[in-house]
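Peer 1: output the structure for:
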Amino acid sequence: MADRTVALNSAAKKTPADSRVTLAHIMSEHDTNLYGTIHGGVVMKLIDDAAAAAAGRHADGPAVTVSVDRMTFLAPVRAGDLLSVHATLERAGRTSMTVAARVTAERWNAAGPVAEVATGRLTFVAIDAEGAPRPVPALDDGTNASGDPLA
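Peer 2: Reported below is the predicted structural model:
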């Protein structure tokens, strides 16, 4: 059975572009803290939502968050900002996937440039109907077995 799983995993390779997701959300005053900026937990939820969608696309089905490997807040987000979370698969194991997220804010109130406001890296596991881990397609990252880029 293990040989069949490996064969299935390598036969259905996908690229990071196959599962890329962008989630956009206009932030409201409902999401602010006492300092007038958006709660970090609200930003984290949007990151988890976008990353879960990317993992689910790669896995062709449900995937659950198993860890938040890194979360970095770079700049405050304010009510009225258009927040965009860009999620891309970075790694695929047998049943797990690592997704990187980059968050930008378009400051509509000040008509300023788009700013990077947060980044995150999360790990997901694909699950079957019973909630058990299941194999995911391999990730074709454009390099060969030695790590050299393919021509």
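
Peer 1: only C-alpha atoms from now on, for both contacts and neighbour counts.
Peer 2: Fine.

Peer 1: now the strands for the protein?
Peer 2: For the chain, the strands defined by DSSP state E cover 21-26, 63-73, 82-92, 96-106, 114-126.

Peer 1: and the angle for the shortest one with strand 82-92?
Peer 2: Going back to what we said before, that points to strand 21-26. If you take axes from the mean of the first three to the mean of the last three Cα atoms, to 10 degrees, strand 21-26 sits at 160 degrees to strand 82-92.

Peer 1: give me the helices and strands touching strand 21-26, please.
Peer 2: Identification of packing neighbours for strand 21-26 by 3 or more Cα pairs under 8 Å, 6 or more residues apart in numbering; DSSP states H and E yields helix 40-59, strand 82-92.

Peer 1: quick revisit: and the strands of the chain as JSON lines, adding mean neighbour count?
Peer 2: Below are the strands of the chain laid out as JSON lines (neighbours: other Cα atoms under 10 Å):
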{"stretch": "strand 21-26", "mean neighbour count": "16"}
{"stretch": "strand 63-73", "mean neighbour count": "16"}
{"stretch": "strand 82-92", "mean neighbour count": "23"}
{"stretch": "strand 96-106", "mean neighbour count": "24"}
{"stretch": "strand 114-126", "mean neighbour count": "22"}
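
Peer 1: save those as TSV, and put in distance to residue 5 too.
Peer 2: Shown next, in TSV, are these (distance: least, Cα to Cα, whole Å):
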stretch	distance to residue 5
strand 21-26	27
strand 63-73	18
strand 82-92	14
strand 96-106	14
strand 114-126	14
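
Peer 1: and the helices and strands packed on strand 21-26 as CSV, adding distance to residue 10?
Peer 2: Conversion of these to CSV gives the following (distance: least, Cα to Cα, whole Å):
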stretch, distance to residue 10
helix 40-59, 13
strand 82-92, 11
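
Peer 1: sequence B follows; please return its structure for comparison with A:
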Amino acid sequence: MAAPLEEQLITGLLLVQGSNYRDVLDGAAPGVPGGAVRVAVDLIEAGPERPHTAGSLAAAAGVGTRALQGGFRRQLGMTPTEYLRDARLRRVREELLALDPQVGAVARVARRWGFRHLGRFSGWYRDRFGESPAQTLRR
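Peer 2: Sure thing, here's the model as predicted:
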């Protein structure tokens, strides 16, 4: 949980303090090879429960964080974090549909896939699938 906070803090400091990177941070993200987005997507899909961050995905793909974010926006219409959330939501749904409603527990499944704040999780789930996680479990 500290890695995303650290990444945001460093980016924020670079934005408010004059630095050699100011123009890069203010400007459009440099072009990112299509393969970098594919590498990040493959990492997410292989282990969405892992604590991925935009920075760790960018490092694994061999590009900068802002470049990867720009590539995701251009190619997929979302950020890496939004893609990760969607992958986790899809996995939660698959698991809920396969569980016996008598023994299934939505909170346990949500936590297993990396959702710590159950209220936000429920809202994201409803927005994505048009029903609550409990309704999915009862199907």
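
Peer 1: just give the TM-score of the two.
Peer 2: The TM-score (TM-score structural alignment, normalised by the length of structure 2) is 0.28; 59 aligned residues with a Cα RMSD of 4.2 Å.

Peer 1: closest to residue 2 of structure 1 out of the helices and strands packed on strand 21-26 of structure 1?
Peer 2: strand 82-92 (16.9 Å; Cα to Cα).

Peer 1: now residue 24 of structure 2: which helix or strand?
Peer 2: Assigned by DSSP states H and E, residue 24 of structure 2 belongs to helix 22-26.

Peer 1: can you tell me which helices and strands that helix packs against?
Peer 2: Judged by 3+ Cα pairs under 8 Å, 6+ apart, the packing partners of helix 22-26 of structure 2 are helix 2-16.

Peer 1: how about 6 Å then?
Peer 2: Of the remaining helices and strands, none touches helix 22-26 of structure 2 by 3 or more Cα pairs under 6 Å, 6 or more residues apart in numbering; DSSP states H and E.

Peer 1: now that helix: buried residues?
Peer 2: Applying a neighbour-count criterion of 16 or more other Cα atoms under 10 Å, one finds residue 25 buried in helix 22-26 of structure 2.

Peer 1: picking up where we left off before, and the strands of structure 1: which comes nearest residue 40 of structure 1?
Peer 2: That would be, of those and by Cα to Cα, strand 63-73, which comes in at 7.8 Å.

Peer 1: helix 40-59 and that closest one, what's the angle between them?
Peer 2: 140 degrees.

Peer 1: strand 63-73 of structure 1 to strand 96-106, inter-axis angle?
Peer 2: 40 degrees.

Peer 1: with adjacent residues omitted, what lies nearest to residue 124 of structure 1?
Peer 2: Leaving aside its sequence neighbours, residue 124 of structure 1 sits nearest to residue 65 (Cα to Cα, 6 or more residues apart in numbering; 4.4 Å).

Peer 1: before we move on, back to that, among the strands of structure 1, which is nearest residue 49 of structure 1?
Peer 2: When the strands of structure 1 are compared by Cα to Cα, strand 21-26 sits nearest residue 49 of structure 1, at 8.2 Å.

Peer 1: hmm, who's touching that closest one?
Peer 2: With Cα atoms under 6 Å, 6 or more residues apart in numbering as the test, strand 21-26 of structure 1 has contacts from 50, 54, 81-87.

Peer 1: closest to residue 105 of structure 1 among these?
Peer 2: For these, the nearest to residue 105 of structure 1 is residue 83 (4.5 Å; Cα to Cα).

Peer 1: contacting residues around the closest one?
Peer 2: 24-25, 104-105.

Peer 1: from those residues, which two are the most distant?
Peer 2: Across the contacts of residue 83 of structure 1 (Cα to Cα), the longest gap, 10.7 Å, separates 25 and 104.

Peer 1: do you know how far residue 121 of structure 1 is from residue 89 of structure 1?
Peer 2: According to Cα to Cα, to the nearest Å, residue 121 of structure 1 stands 10 Å off from residue 89 of structure 1.

Peer 1: okay, buried residues for the longest helix seen in structure 2 please.
Peer 2: Longest helix of structure 2, by residue count under DSSP state H: helix 80-98. By neighbour count with 16+ other Cα under 10 Å, helix 80-98 of structure 2 contains the buried residues 80-81, 83-93, 95-97.
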